[in-house]
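**Q** kindly return the folded structure for what I paste below:
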Amino acid sequence: MTGAPAAPPMPPLVNTWAEPGITVPVAVAIAILVIVVVYSARSGIRDSDDFLLAGRGIGSKSNSLALAAGPIIYSNIVIITGHVALNGFDAVFLLTSFTVSMLLGLLLFASPVRNLGGHTLGDLFALRARERPARIASAVVTLLVCAMFATYTLGSISLISSRMLEIDSRTGQALVAGTVGLIVVLCVFMGGMLGVTRMLVVKAVLVLAVVAVLTLLVLAEYKLNLLDLLRDAETNAVPHPSGHGMLGPGRVFGEGSDRWVHVSKVFSIVVGVAAMPFLFMRNFAVTDGRAARRSAGWAAIIIVGFFACVTVIGLSAVSILGPKNIGLFPPQRDITLPKLADELGGQWMVGGLGAVALLVVAGVFAALLMSAVTSFTKDINAGRGRRPDPAAELKAIRRNVLILGCVAIVVAIAFLPEQTRILSPTSIDLGGAAVLPAVVYAIFWRRFNTAGLMWSVYGGIAVTMVMMIFSNGVSGDPGALFPDADFKIFDIEVGLVSVPVAFLLGYLGTITSRERDDAAFAEIQVRALTGAVAPGRRGEPVGGPGEPGRRRAASGEAP
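**A** Next up is the predicted model:
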């Protein structure tokens, strides 16, 4: 990896910290707790809106925890701790991009999207474009992002199985992934959006508790003296070829092309995370626009606190364990946190960390499945002009949960032996390239139309996927999907190029089309600010009273 410290060849890993005898019982206890909490939401499900959006009754407190828990995955807890221990300031700088992304979502679309109403991205797109292509575009980008991110998320169970359970066989790891996946499918089937929200709240509370306990143990070790902690981190830092220390820039954000590689990662996270469909669509489930705005604000504050603790833990790892006992190579960065947990809290701390790591995966997969099912059901039905009976629609939704959930599990298990890390940044890049430009234009640009939507969504997808194929995540790197091949062209994160290109394509597509509807823009502005719908202005909304929808003429031109 660019900017990695000089070190001897990667030695074989000797696992001295795993406590499967504790991790398994704790994980079972957490699973039982989650199932009970989710089952309690079952009685409130009477129709599809209750299942998909919890009747739009989720409060800002619950939603803020769920929103904060959504982007917390294995890599930005366990792996990022090893990154901080190895690269100090530059790794901490990378962490700030997650917080900035949450603020971007707060400032740009949290409140307007809730006031506009709807179930999916397609409801927003259909206010500014012809309904059928708008719905298809929404379904394509949502299902693509969810499929890729779910494959990566469930695939990370192989690392958890190896590091925390000492299960290295593919069969054993597949069994763990399948078990976790099926429990998630059961939870989503029973509890819908309310159940998933409660599951994410449990995840947030337990993750924050584990991180807080580790932080307190570190502070106790240093008698609350952070200056001593920083001094030891600088003293014990792994030597870097450039000579840069831990507490200043340069170990990762180096010179020339190296700098652009890591700047591109920061940019892609900032513009991509908040626009990922499974996080974006949480705005529809809260009570009103004010609750959506407060949720995003508190979620950003929670994320700030969380990553501040991760920073302390990462720096303390090299301070306490020393430079020879942390993960020195990218494939082994996730050994640093469990080693530190073992050193500070003993076997129970490590066992609890392993169980919570499994919950982290389960929570993200649940949110992804919920988003995919909502888009698959609502966008495809609306795109085909279908209005199913409420009872039949609820049955179809639950059937889709089983189908999409089981397919995702099978695909993830099939990819377990492969290096799927490329799927995570590519999913984020797709959020920035295929979702963010379309949402920003739809809400804020009067001239935006169907052609602009198609160009921005499909153009963003095409540029991102083509660049991904020729990136170092697919070939030309030991951790690539095809490590023995080398046809890479790009080292940078593709979002640095694909996001601006998608904005440009959306602009060009719009201005080259004659379609224009200023009245629709005026309506969306009023709705975004107030949540009010002009009676009879747009015809019967798709999705019920107060929900967005348009019925364009067959020609597709504005009235």
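**Q** CA atoms for contacts and neighbours, from now on please.
**A** Fine.
**Q** list the buried ones in stretch 53-73?
**A** Along stretch 53-73, these residues count as buried under the neighbour rule (16 or more other C-alpha atoms under 10 Å): 53-56, 58-60, 62-73.
**Q** stretch 338-350 now?
**A** Buried residues in stretch 338-350, counted by 16+ other C-alpha under 10 Å: 338-344, 347-350.
**Q** go on, stretch 21-31?
**A** Judged by neighbour count using 16+ other C-alpha under 10 Å, the buried positions of stretch 21-31 are 22-24, 26-27, 30-31.
**Q** do stretch 475-487 as well
**A** Neighbour-count burial for stretch 475-487 [16+ other C-alpha under 10 Å]: 475-482.
**Q** I'd like those residues as TSV, with secondary structure appended.
**A** Listed next are the buried residues of stretch 475-487 as TSV, based on DSSP: H, G, I helix; E, B strand; the rest coil:
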residue	secondary structure
Ser475	strand
Gly476	coil
Asp477	coil
Pro478	coil
Gly479	coil
Ala480	coil
Leu481	coil
Phe482	strand
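**Q** can you redo those as a markdown table with distance to Met465?
**A** Below are these laid out as a markdown table (distance: C-alpha to C-alpha, whole Å):
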| residue | distance to Met465 |
| --- | --- |
| Ser475 | 14 |
| Gly476 | 17 |
| Asp477 | 18 |
| Pro478 | 21 |
| Gly479 | 19 |
| Ala480 | 15 |
| Leu481 | 14 |
| Phe482 | 16 |
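**Q** for these, which one is nearest Phe125?
**A** Within the buried residues of stretch 475-487, proximity to Phe125 (C-alpha to C-alpha) peaks at Leu481, which comes in at 34.3 Å.
**Q** second chain to compare with the first, below:
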Amino acid sequence: MTAIAAAAPDSDPVVNIVVFALFVAITLFVVYRVSSRSSSTSDYYAAGSAFTGRQNGIALSGDFLSAASFLGIAGAIAIHGYDGFLYSIGFLVAWLVDLLLIAELLRNTGRFTMGDVLSFRMRQRPVRAAAATSTLVISLFYMLAQMAGAGGLIALLLDIDSGFGQALVIGVVGVVMVLYVLVGGMKGTTWVQIIKAAMLILTVALMTVFLFGKFGFSFSNLLSSAADNSPMGDRLLEPGGLYGATDTSKLDFVSLSIALILGAAALPHVLMRFYTVPNSKEARRSVVWATACMLVFYLCTLVLGFGAAALVGSDEILGAPGRENSAAPLLALHIGGTLLLGVVAAVAFATILAVVAGLTITASASFAHDVYANIFKDGKAEPRQEVRVARLTAVVIGALAIAGGILASGQNVAFLVALAFAVAASANLSTLLYSLFWKRFNTTGTLWGIYGGLTACLVLVLFSPVVSGAPDSLFPQADFSWFPLKNPGLVSIPFSFLCGIVGTLLGEKPDPRKQAEMEVRSITGISG
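**A** Model prediction:
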């Protein structure tokens, strides 16, 4: 089987650019055609709540299946083997939390943002400010991963090795992504996510079939070839390739698992999607459809990851622009030549583009709705002006994402997304669950939970090997790390829950009438 791993034909930048540009043109046209010309906040933020559960579920999978899922996980499996697949398991299991605890109650209680739910029975100004702060920080963390993936992908397409060239690519990609939000709002963004999810699942399914064909439709032959072509040998197929060698790495794995499973239920761009359906029943159906789509996808990533190890090899993957993130595109080049590489790269770009568009509209909606309309304007903002503020915020967020993506270029995007999950679970999950299920919960507990969890998570990341003290750190030449774990979820998530409890006990008792109203609304969907 090692002969199969011989050098692949060189990619053709012209073919890649044509396929890439064609996809951008078609999707921009679709966004323009489906976008609402109305300036109402309901249309811009929630697409008028007009999507069915099936449509929103496919869009949810498109929103969730990010560059981490397609590029990062395939690369992690190809380089680290079994341990790389742990990302897939965590991402998939996470949806049980959304299905059982969050989706239906959230849809019944809020209108556009997570801040609507958290502030329902609390003091509006401080709680909405805290919710907007956490949303913006989480969105920027998540965008770092997507923009880093975009830079590595397009650099591979255009055969760009220089740092300046990749930075320029990230800048251009960021501008295109912001255009989707400015032109289409939530409705246009949703249709891009539906198209992207369908293309992504179809592409990985076809690649999986092609790969099985090369190995006689035998998964055992595929695994044997992957082990033979990997420096890890048979250890590629065993636990411990990335985690488990030391006690610290074992704790890091536990921390990663907690962050992945609990983080999905607290991601603002995922939560906001529940408002694009008309009722809680459709919100629940959305999660079921999304879970089914992602089950198919993550089973395929297992095959693609080991297929990349077998056909491409770790040396070629790590030597390419984007490093681990280049595994899936390089695999496409080996099994289907330049045309398949162009198609896969276009799908991967659509993946990045749709997720960043969802993140951008979520962050801009949180600022415009929670901060501008409800804090600065006391809930009396003109809808047209509120939408205008949201669009301006989208431009600013896009610029910050470009800068962060340039800094994070070369990092494994699955790993970066895991950090975003840790931040989300630390800042939002405790306050969401307490707000929905704990009668005693109050404003002080909300603020302590959000700011305590967010601060703890950011501080631990700052002083961890992610930022300094390791060869793969953001600043490898410096060393100011004292927290040993790369993912802080094991510490910061329980700390957030504890902060919420302490703050609640120290604060005043909440208004029982507002709590009763929220309980009735969350269960029945009936508003007063």
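**Q** re earlier: in helices only, show me the buried residues of stretch 53-73 of the first structure.
**A** Among the buried residues of stretch 53-73 of the first structure, the members found in helices (DSSP state H) are 53, 60, 62-69.
**Q** map Ser294 of the second structure across to the first structure for me.
**A** No Ser there; residue 294 of the second structure is Met. The equivalent of Met294 of the second structure in the first structure is Ile303 (alignment by TM-score structural alignment).
**Q** measure that match to Gly432 of the first structure for me?
**A** Ile303 of the first structure is 20 Å from Gly432 of the first structure, where distance means C-alpha to C-alpha, to the nearest Å.
**Q** among those two, which residue is more densely surrounded?
**A** Comparing Ile303 of the first structure with Gly432 by other C-alpha atoms under 10 Å, the one with more neighbours is Gly432, at 32 against 25.
**Q** ok but Thr420 of the first structure is inside a helix, no?
**A** No - counting by three-state DSSP, Thr420 of the first structure is not found in a helix; it is coil.
**Q** in contact with it: list those residues for me.
**A** The neighbourhood of Thr420 of the first structure, defined by C-alpha atoms under 8 Å, 6 or more residues apart in numbering, consists of 151-152, 155, 480-481.
**Q** near Phe164 of the second structure, how many other residues are there?
**A** Phe164 of the second structure has 11 nearby residues by other C-alpha under 10 Å.
**Q** does it sit in a helix or strand, and which one?
**A** helix 163-214 (DSSP states H and E).
**Q** that helix to helix 53-64, inter-axis angle?
**A** Here helix 163-214 of the second structure runs at an angle of 120 degrees relative to helix 53-64 (axes from the mean of the first three to the mean of the last three C-alpha atoms, to 10 degrees).
**Q** and the following helix or strand past helix 163-214 of the second structure, how far from the first structure on average?
**A** Following helix 163-214 of the second structure in sequence order, the next helix or strand is helix 219-228 (DSSP H and E). The superposed helix 219-228 of the second structure is, by mean C-alpha distance after the TM-score superposition for the first structure, a mean 3.4 Å from where its aligned residues fall in the first structure.
**Q** hmm, who's touching helix 219-228 of the second structure?
**A** Contacts of helix 219-228 of the second structure (C-alpha under 8 Å, 6+ apart): 1-2, 212, 215, 233-237, 306-311.
**Q** so which bits of that helix are buried?
**A** Within helix 219-228 of the second structure, the residues that count as buried by 16+ other C-alpha under 10 Å are 221-228.
**Q** and it with helix 163-214, angle?
**A** 140 degrees.
**Q** any idea which helix or strand comes after helix 219-228 of the second structure?
**A** Following helix 219-228 of the second structure in sequence, per DSSP H and E, is helix 247-263.
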